[in-house]
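Asker: model this:
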Amino acid sequence: MTAIESVTLDVADVSAAHRFYTTAFGLDTTRIRLRDAQPPTTGFRGFTLSLTVSQPATVNALFEAGLAAGATTLKPAAKSLWGYGGVLQAPDGAIWKIATSAKKDTGPADRKIDQIVLLLGVADIAASKRFYVEQGLTVGKSFGRVYVEFAAESSPIKLALYRRRALAKDAGVAPDGTGSHRITIAGDTDPFTDPDGFAWEAAHDRSLR
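Answerer: As a prediction, the model looks like this:
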């Protein structure tokens, strides 16, 4: 496996979720797919999605568009040690971080997204890293038992692993949660479920909307 083709979010209302993602972020259903399903879940779902952009003005533009489309603020956009960003929760419950490593604007605001990053909150970084390497992913960056980022190569969505409690703190939510993650990851792979219960499927097997 070398690439994530798309991620699918289980949502209560596909039409409403589609309106949100196209209006707020300009995303189509090629990379972020939607499925009409409501498996039981409570609290933190164990993952976040990040939109990385080029400058703070773009963060603000996407953040404001998300709020206008019905999202709620988990962390207001602000400067940090690593750059500038904020966290929103979409109406369907998915958590989105919008961020840039730049601290100053270099041009007028736009809404161009440079990359989508899927961060999975895991119980054991070393075990999950080993598992994904065995699935065929290549480690791009690794910071001990804290964070692992896999090489994106040709993938439109980058995969990274973070300790679950640290990811929840970064998102501005409590770490506790049970039930479905309400996400399925599609890639050039046979179906499998990782050590933390995240389900993967073969991209060509999708029967999704």
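
Asker: hey, let's count contacts and neighbours off CA atoms from now on
Answerer: Fine.

Asker: does residue 11 really touch residue 32, like I thought?
Answerer: No: between residue 11 and residue 32 there is no contact, the gap being 11.9 Å when judged by C-alpha atoms under 8 Å.

Asker: Would you check how far apart residue 18 and residue 34 are?
Answerer: For residue 18, the distance to residue 34 equals 8 Å [C-alpha to C-alpha, to the nearest Å].

Asker: cool, residue 127 as well?
Answerer: With C-alpha to C-alpha as the criterion, residue 127 and residue 34 are 30 Å apart.

Asker: Another for comparison:
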Amino acid sequence: MNTTTAPNALTSITLEVPDIADAERFYAAFDLGSQLEFRQSAEHSEGFRGFTISLIVSQPANAGVLLDAAIDAGATVIKPAAKNLWGFGGTVKAPDGTIVKVATSKKKNTEPASSRIDDVVVLLAASNVPASKRFYSEQGFTPGKSFGSYVEFETRPGTIKLGLYKRSALAKDAGVPEEGSGAHRIAFGNERGAFTDPDGFTWI
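Answerer: The predicted structure is shown next:
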């Protein structure tokens, strides 16, 4: 593929964790394969780190399977699995501090439960959503639907979805206070090369 003309894409997530072996054991609950990588880091972070990872599934039973597996592996429940205005879902915090949301727009099950994940979505907290939207457009990402404090970028099949959200709104969606400091402790792979966004998120 000619990456000089094709839209840029989020190709992988690298979490900076205290212990790689422990992280590998925990995230095996989600089986994200090559989309998720780890590197060891002792950088300090406190409170909300400014991002969430959402795992989108096709029905409530699948969300339940994944959330139960995460809890069994050591996750802390932030929002218990439940029906909501938009469907069904729950939010947990991984042992390394990453916030993971598992959700579906469906409220009823239509097939046997499984751990299949349909989409992985990274939402980044932006201090200035319009400015960050312009920045990412300059890096080759194509804006899709947007409203006020939220922007979603177009995604090719097989790549991770990317969105920007106002920090206070993203923290509220995650179920945590918006205050936080220190390193984000996450980096993202893309097809255009290294850069750092206006809020300090690193792309490699």
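
Asker: Neighbour count: residue 11 and residue 32 of structure 1, which is higher?
Answerer: residue 11 (22 against 17; other C-alpha atoms under 10 Å).

Asker: Under the alignment, what does that one map to in structure 2?
Answerer: In structure 2, residue 11 of structure 1 lines up with residue 17, judged by TM-score structural alignment.

Asker: does that match really touch residue 37, like I thought?
Answerer: No: at 10.2 Å, residue 17 of structure 2 and residue 37 do not qualify as touching, with contact defined as C-alpha under 8 Å.

Asker: Kindly tell me how buried residue 123 of structure 1 is, as a neighbour count.
Answerer: Residue 123 of structure 1: 16 neighbours (other C-alpha under 10 Å).

Asker: looking at it, it is touching residue 163, isn't it?
Answerer: Yes: using C-alpha under 8 Å, residue 123 of structure 1 is in contact with residue 163, at 6.1 Å.

Asker: can you give me the helices for structure 1?
Answerer: Taking DSSP state H to define them, one finds helices in structure 1 at 14-24, 56-68, 125-134, 164-171.

Asker: ok, residue 64 of structure 2 - contacts?
Answerer: Neighbour list for residue 64 of structure 2: residue 81 [criterion: C-alpha atoms under 8 Å, 6 or more residues apart in numbering].

Asker: Kindly recompute the last result at 10 Å.
Answerer: 70, 80, 81, 82, 88, 89, 90, 102, 103, 113, 114, 115 (C-alpha atoms under 10 Å, 6 or more residues apart in numbering).

Asker: For residue 109 of structure 2, which non-adjacent residue is closest in space?
Answerer: Sequence neighbours aside, residue 59 is the residue nearest to residue 109 of structure 2 in space, at 5.4 Å (criterion: C-alpha to C-alpha, 6 or more residues apart in numbering).

Asker: Burial check on the counterpart of the one you found in structure 1, number of neighbours?
Answerer: Alignment note (TM-score structural alignment): residue 59 of structure 2 maps to residue 55 of structure 1. Residue 55 of structure 1 has 24 neighbours, counted by other C-alpha under 10 Å.
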